[in-house]
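> Let's see this in three dimensions:
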Amino acid sequence: MSAGFLDRLIARRREAVLRPARPEDAEALAALHGASFRLGWDGAEFERLLANRLTRTLIATNGVGGTPVGFILLSGVAPEIEILSVAVAGARRGEGIGRRLIETAFGQLAAEGYASVFLEVEEGNVAALRLYARMGFHEIGRRAGYYRSESGAPLAAKVMRRDIA
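You can find the predicted model right below:
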C-alpha cells in the first residue's frame, strides 16, 4: 500500500460526518456528555430529549455510519432557541467539529424561522467561551450559582446570545 492511500484512508475514517440524532444514539450521546461534563446526563435523559418535538440534535460521527464523536442539542420555539449542550470527544477536540456542528445547526434553524440563539456557559470554561466568542455570541447576563464545582461551591454562568437570521 502506498503512503498516499493510507493517508486518504485515515483521513476518511477521521472525517466527521454530520447527521440528525436518532433515538438509538441516546446511549452514545450520554457517554459523550458524561465524558465532557462533570454532571453528565444519562441515556434515559437523552431518550426523553430526543423524543421532544421542541428539541433539535445534530451529531458528528467518525465517517459515514461511524460512532458519534460530537453533538449539539438545542431546544426552543421560533423565533428563539437555546443551546442545551455541545460536546466533542476529547480525542477529536481542536478539529473544528464543534464549530461545524454549530454552523450547520444554525443554517438549518434559520431556514426554520429561528432568529436568535441563547446559551449558558460556566464562566470558567475558557475553551467554550473562546469558541462562542469566535462564533459571534455576546454576553447578555450572568447567573450566580447556576453551576456547582466538584466541592459544591457555586459557579456562575454567563448568558450569551447570537442572532442567526
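> hey, let's count contacts and neighbours off CA atoms from now on
Noted.
> In terms of secondary structure, what does the helix ranked longest in the chain contact?
In the chain, assigned by DSSP state H, the helix with the most residues is helix 97-111. Packing partners of helix 97-111 (3 or more Cα pairs under 8 Å, 6 or more residues apart in numbering; DSSP states H and E): strand 55-62, strand 68-77, strand 80-88.
> Buried residues in that helix, which are they?
Across helix 97-111, burial judged by 16 or more other Cα atoms under 10 Å covers 97-102, 105-106, 109-110.
> could you check the angle strand 55-62 makes with it?
Counting by axes from the mean of the first three to the mean of the last three Cα atoms, to 10 degrees, helix 97-111 lies at 140 degrees to strand 55-62.
> Enumerate residues external to helix 97-111 that contact any of its residues.
Residues from elsewhere that reach helix 97-111 (Cα atoms under 8 Å, 6 or more residues apart in numbering): 16, 18, 58-60, 70-72, 86-88, 131, 135, 164-165.
> One more pass at 7 Å, please.
By Cα atoms under 7 Å, 6 or more residues apart in numbering, the residues outside helix 97-111 that reach it are 58, 71-72, 88, 164-165.
> Buried subset of the residues you listed, written for ChimeraX?
In ChimeraX syntax, the buried subset of the contacts of helix 97-111 is picked out as below (16+ other Cα under 10 Å):
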select :58,71,72,88,164
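> how about the contacts of helix 97-111, which pair is most distant?
Val88 and Ala165 (25.8 Å; Cα to Cα).
> Would you do the same for the sequence below? I want to compare the two.
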Amino acid sequence: MRWWHLGGIAVLERQVFTLDPWSAELFWSELAQGDSRNYLIAMSAGSIVGYAGLALQGDESYIQTIGVVPAMRGRHVGCRLMIAQLREARRRGARSCGLEVRTDNRPARALYARLGFVDLGVRRGYYQPSGGDAYVMRARPIDTVGYGSMLDQTEAAIDRDARAAS
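The predicted structure is shown next:
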C-alpha cells in the first residue's frame, strides 16, 4: 500500500467496517511508521478489493487491520492477505503474531483459527465508537518449519479451489 492508495482505502474502509472504520489519517499515521509496518493491497480488475496491515517489533508481529470488500468475501482474498503478512512476519524474524477481532465476526475468526490463531481473552468495549468487544488471538510459534508448511498447504488448497472453480 502506498500513499496514493489511501483515498480509495478510506472509502473501502467505510464499506468494510461500517461500525468502526479507521480514518484516512490513521492509515497515514500507519504508513508513516516506516519499516515497522507492512501494508498490502489486493487488486481485482484494476480495483482494490482488500488490504492488510502488519506491525513488527522485535520478534513479535501484529495484524493491525485486514479488510475485504463485501462483494469479494468468500473468495480467499482475506486468506491470501493473511498468508502474505504471516510470511513477511516470518521473513523479518517474528516468532508470534497477534490480532484482535470482533467477537461477532465468525468468518474472520474461522480464518484465523485455520491459520493457527487461538483465543487469549476478550477486550470489552475495544472497538470505538460502537463499544464492540474483541477477542485477542495469537499464533505462535510462527517461525517454525511446521508453521511454514501449514501456510504452504493452506495456500495450495486455495489454489486448487480456484482452479476447480474456473
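> Quick TM-score on the pair, please.
After superposition, the two chains reach a TM-score (TM-score structural alignment, normalised by the length of the first structure) of 0.78; 140 aligned residues with a Cα RMSD of 1.6 Å.
> follow-up on the earlier one: export the helices and strands packed on helix 97-111 of the first structure as JSON lines, with columns for distance to Glu123 of the first structure.
Output for those, formatted as JSON lines (distance: least, Cα to Cα, whole Å):
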{"stretch": "strand 55-62", "distance to Glu123 of the first structure": "24"}
{"stretch": "strand 68-77", "distance to Glu123 of the first structure": "19"}
{"stretch": "strand 80-88", "distance to Glu123 of the first structure": "15"}
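> out of the ones you listed, nearest to Asp25 of the first structure?
Proximity to Asp25 of the first structure, assessed across those by Cα to Cα, is greatest for strand 68-77 (8.0 Å).
> now for Arg100 of the first structure: what does it line up with in the second structure?
Per TM-score structural alignment, the equivalent position to Arg100 of the first structure in the second structure is Arg80.
> Ok, Val121 of the first structure next?
By TM-score structural alignment, Val121 of the first structure lines up with Val101.
> Contact partners for its match?
By Cα under 7 Å, 6+ apart, the neighbours of Val101 of the second structure are 134-136.
> Let me have the residues you listed in JSON lines, extended by secondary structure and neighbour count.
JSON lines is the format used below for the contacts of Val101 of the second structure (DSSP: H, G, I helix; E, B strand; the rest coil; neighbours: other Cα atoms under 10 Å):
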{"residue": "Ala134", "secondary structure": "strand", "neighbour count": "20"}
{"residue": "Tyr135", "secondary structure": "strand", "neighbour count": "21"}
{"residue": "Val136", "secondary structure": "strand", "neighbour count": "18"}
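> what's the closest of those to Gly7 of the second structure?
Among the contacts of Val101 of the second structure, and counting by Cα to Cα, the member closest to Gly7 of the second structure is Ala134, at 27.1 Å.
> Not counting its neighbours along the chain, what's nearest that closest one?
Arg102 (4.3 Å; Cα to Cα, 6 or more residues apart in numbering).
> I'd say that neighbour and Tyr135 touch.
Yes. Applying Cα atoms under 7 Å, one finds Arg102 of the second structure in contact with Tyr135, separated by 6.3 Å.
> What sits closest to the counterpart of Leu155 of the first structure in the second structure if chain neighbours are left out?
Under the alignment by TM-score structural alignment, Leu155 of the first structure pairs with Gly132 in the second structure. Take Gly132 of the second structure and drop its neighbours on the chain: the residue closest to it by Cα to Cα, 6+ apart is Gly125, 5.0 Å away.
> list the buried ones in the longest helix anywhere in the second structure?
Looking across the second structure with DSSP H, the single longest helix is helix 145-165. Across helix 145-165 of the second structure, burial judged by 16+ other Cα under 10 Å covers 147-148, 150-151, 154-155, 158.
> go on, stretch 136-143 of the first structure?
137-139, 142.
> most centrally placed residue in the second structure?
Centroid-nearest residue in the second structure, with Cα atoms, centre = their mean: Ile66, separated by 3.5 Å.
> if we can go back for a sec, quick check: of the buried residues of helix 97-111 of the first structure, which lies closest to His33 of the first structure?
If you rank the buried residues of helix 97-111 of the first structure by distance to His33 of the first structure using Cα to Cα, Gly98 comes first, at 13.3 Å.
> And Leu111 of the second structure? What does it align with in the first structure?
Looks like Leu111 of the second structure aligns to Leu131 there (TM-score structural alignment).
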